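>>> No letters, just coordinates:
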C-alpha cells in the first residue's frame, strides 16, 4: 500500500490526467484493508485539491467508517457528500442503518428509516405529477 501511495504522489506531482482515477483506486484499496487514517487522508486531499470523488469512493470511505463503528467521522463524510459531491444512495443509507443498529442506536435507525421513506414518497410523487 505504501508503494501505491508513493506512486500516486508521483503522478500527482506531474499533474497527469489519471490522478483522480489513481486516487479512486488507492482509496478503495485502503478502505478494503480498513486503513482508516490513510484512506481518510487521501480522501481529504482529493477534496482539498478540488476533485470530486465519485459516489463509489464516497461509499467506500463511508462504509469502512460505519463497519468500524466510527459514526462521527461517517456522519462527516455523509455531510460532505450532501454538500459538495453527490447524494447518498441506497448503499449509503443501508450502511448507516446497519451501523446504527450495531451501536443499538434505535432512535437514529428509526429517524433514518422515516427519512428514507419520505424521500421515496417524494420521488414517487414527483414522477406522478
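Received it, and whenever you're ready, just let me know what you need. Bear in mind the structure is a predicted one, so any value in this text is a computation, not a measurement.

>>> alpha carbons only for contacts and neighbour counts from here, please
Noted.

>>> Around residue 39, count how many other residues there are.
Other residues lying near residue 39 total 23 when counted by other Cα atoms under 10 Å.

>>> Return the list of helices and strands in contact with the strand or helix carrying it.
Element membership for residue 39, per DSSP states H and E: helix 36-48. With contacts taken as 3 or more Cα pairs under 8 Å, 6 or more residues apart in numbering; DSSP states H and E, helix 36-48 sits against helix 19-32, helix 55-67.

>>> That one versus helix 55-67: what angle between them?
140 degrees (axes from the mean of the first three to the mean of the last three Cα atoms, to 10 degrees).

>>> May I see the buried residues of helix 36-48?
Residues of helix 36-48 classed as buried by neighbour count (16 or more other Cα atoms under 10 Å): 36, 38, 39, 40, 42, 43, 46.

>>> so how far is residue 58 from residue 51?
Applying Cα to Cα, to the nearest Å, the value for residue 51 to residue 58 is 12 Å.

>>> Ok, residue 49 next?
16 Å.

>>> Tell me which residues are up against the helix holding residue 39.
20, 23, 27, 28, 30, 31, 52, 53, 61, 64, 65 (Cα atoms under 8 Å, 6 or more residues apart in numbering).

>>> do that again at 10 Å, thanks
With contact meaning Cα atoms under 10 Å, 6 or more residues apart in numbering, helix 36-48 is reached by 1-2, 5, 8, 19-20, 23-24, 26-33, 51-53, 57-58, 60-62, 64-65, 68, 70, 73, 77, 80, 84-85.

>>> Put this next to the first one:
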C-alpha cells in the first residue's frame, strides 16, 4: 500500500512488520521482510537484527537463525553493535554447541569481534567445558582473548580450575599469561589453583615460581595473608619443601 501511494517505507516500518510476522509465527514472511530491506537498500539496524535473530530463536528456529546470521555476516550486512548472545545461547540450549562454536569462529575470522560480547563468548566456553572439550576451550579462548574478548575473573578462574583438575596445568598457566596481557588480574584463587596443580604433578620448581609470582602481585597490605597462603601451599603440595 505504501508503495502504491509512492511512500517510501522506513526502517521502523519494516521492523514493525517483521516483528508482527514473528509474533504470529510466520517466520518465512518475517525473514522475507529482512531480505526486502536489503534489496531496497534500507539496510539492517541493530534493532532489525535483534528482531530477526531473536524472533527465529524464540520460535525454535535457532539453526535457521545461525544460517541467516552467518550469511549476513559474510555479506557484511550485520550492523556494528549487534550482539550474537541470544543466538549462541539458543544454539547451546538445543544442544548444538558445535554450531555455536562455528558462529564464534566466523565472527572472529571476519574481524567482527564487536558482535561477540564477553557473555556470548563465555556461554560457548562454558558449554564446551561441560562437554569435556577442554582442548576446544583452550583454542577458542586463545582466539577470543587475542581479539580483546577477555572473560571476567570468575569465568577465567572456572576455566583455569577445569584445566588444573584435568591435569592440563601448563595450558592453564598459558591462559593466565595470555589473559594477563589483555587486562585479566589473577587473584589469590587463581594462584592457589595453579600452585596446587603444579604440586599434584610434582613440579616443585614451577610451583615455587608461581608462588613468587603470586607474592609479586600482592599489595603490601596483603603480605600477611600472602605468606600464610605460601606456607599452606608449601606444606600441603610440596611436603614442606
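Looks like it came in fine. Just so it is clear, the model here is predicted, and its values are computed rather than measured.

>>> related to what we said a few turns ago, quick one: which of residue 51 and residue 58 of the first structure has more around it?
Each of residue 51 of the first structure and residue 58 has its neighbours counted (other Cα under 10 Å); residue 58 has more, 24 against 15.

>>> Please pull up the equivalent of the more buried one in the second structure.
Aligned counterpart of residue 58 of the first structure in the second structure: residue 156 (TM-score structural alignment).

>>> what residues are up against that match?
122, 141, 150, 162, 172, 175, 176, 179, 184, 185, 186, 190.

>>> Likewise for residue 28 of the first structure?
Residues near residue 28 of the first structure by Cα under 10 Å, 6+ apart: 34, 39, 56, 57, 58, 59, 60, 61, 64.

>>> Separate out the buried members of those.
For the contacts of residue 28 of the first structure, buried by 16+ other Cα under 10 Å: 34, 39, 57, 58, 59, 60, 61, 64.

>>> Please identify the buried residues of stretch 208-216 of the second structure?
The neighbour-count check on stretch 208-216 of the second structure (16+ other Cα under 10 Å) flags 208, 210, 211, 214, 215 as buried.

>>> before we move on, what about stretch 120-135 of the second structure?
Applying 16+ other Cα under 10 Å to stretch 120-135 of the second structure flags 120, 121, 122, 123, 124, 125, 126, 127, 128, 129, 134 as buried.

>>> Quick one: map the fifth one onto the first structure.
Same thing as residue 124 of the second structure. Taking TM-score structural alignment, the alignment pairs residue 124 of the second structure with residue 26 from the first structure.

>>> Then the last one?
Residue-level alignment of residue 134 of the second structure against the first structure, with TM-score structural alignment as criterion, gives residue 36.

>>> Identify the residue of the second structure aligned to residue 110 of the first structure.
Using TM-score structural alignment, the equivalent of residue 110 of the first structure in the second structure is residue 208.

>>> Over to residue 93 of the first structure?
So residue 93 of the first structure corresponds to residue 191, using TM-score structural alignment.

>>> what's the helix or strand for the nearest residue to residue 18 of the first structure once chain neighbours are set aside?
In this structure, residue 18 of the first structure finds its nearest non-sequential neighbour in residue 11, 7.7 Å apart by Cα to Cα, 6 or more residues apart in numbering. Residue 11 of the first structure is located in helix 2-13, with elements delineated by DSSP H and E.

>>> re the thing from before, of all the helices and strands packed on helix 36-48 of the first structure, which one is nearest residue 100 of the first structure?
Evaluated over these, closeness to residue 100 of the first structure peaks at helix 55-67, with 8.5 Å, by Cα to Cα.

>>> For residue 125 of the first structure, give me its contacts.
residue 119.

>>> Regarding it, what is its secondary structure?
helix (DSSP: H, G, I helix; E, B strand; the rest coil).

>>> mind checking how far it is from residue 119 of the first structure?
For residue 125 of the first structure, the distance to residue 119 of the first structure equals 10 Å [Cα to Cα].
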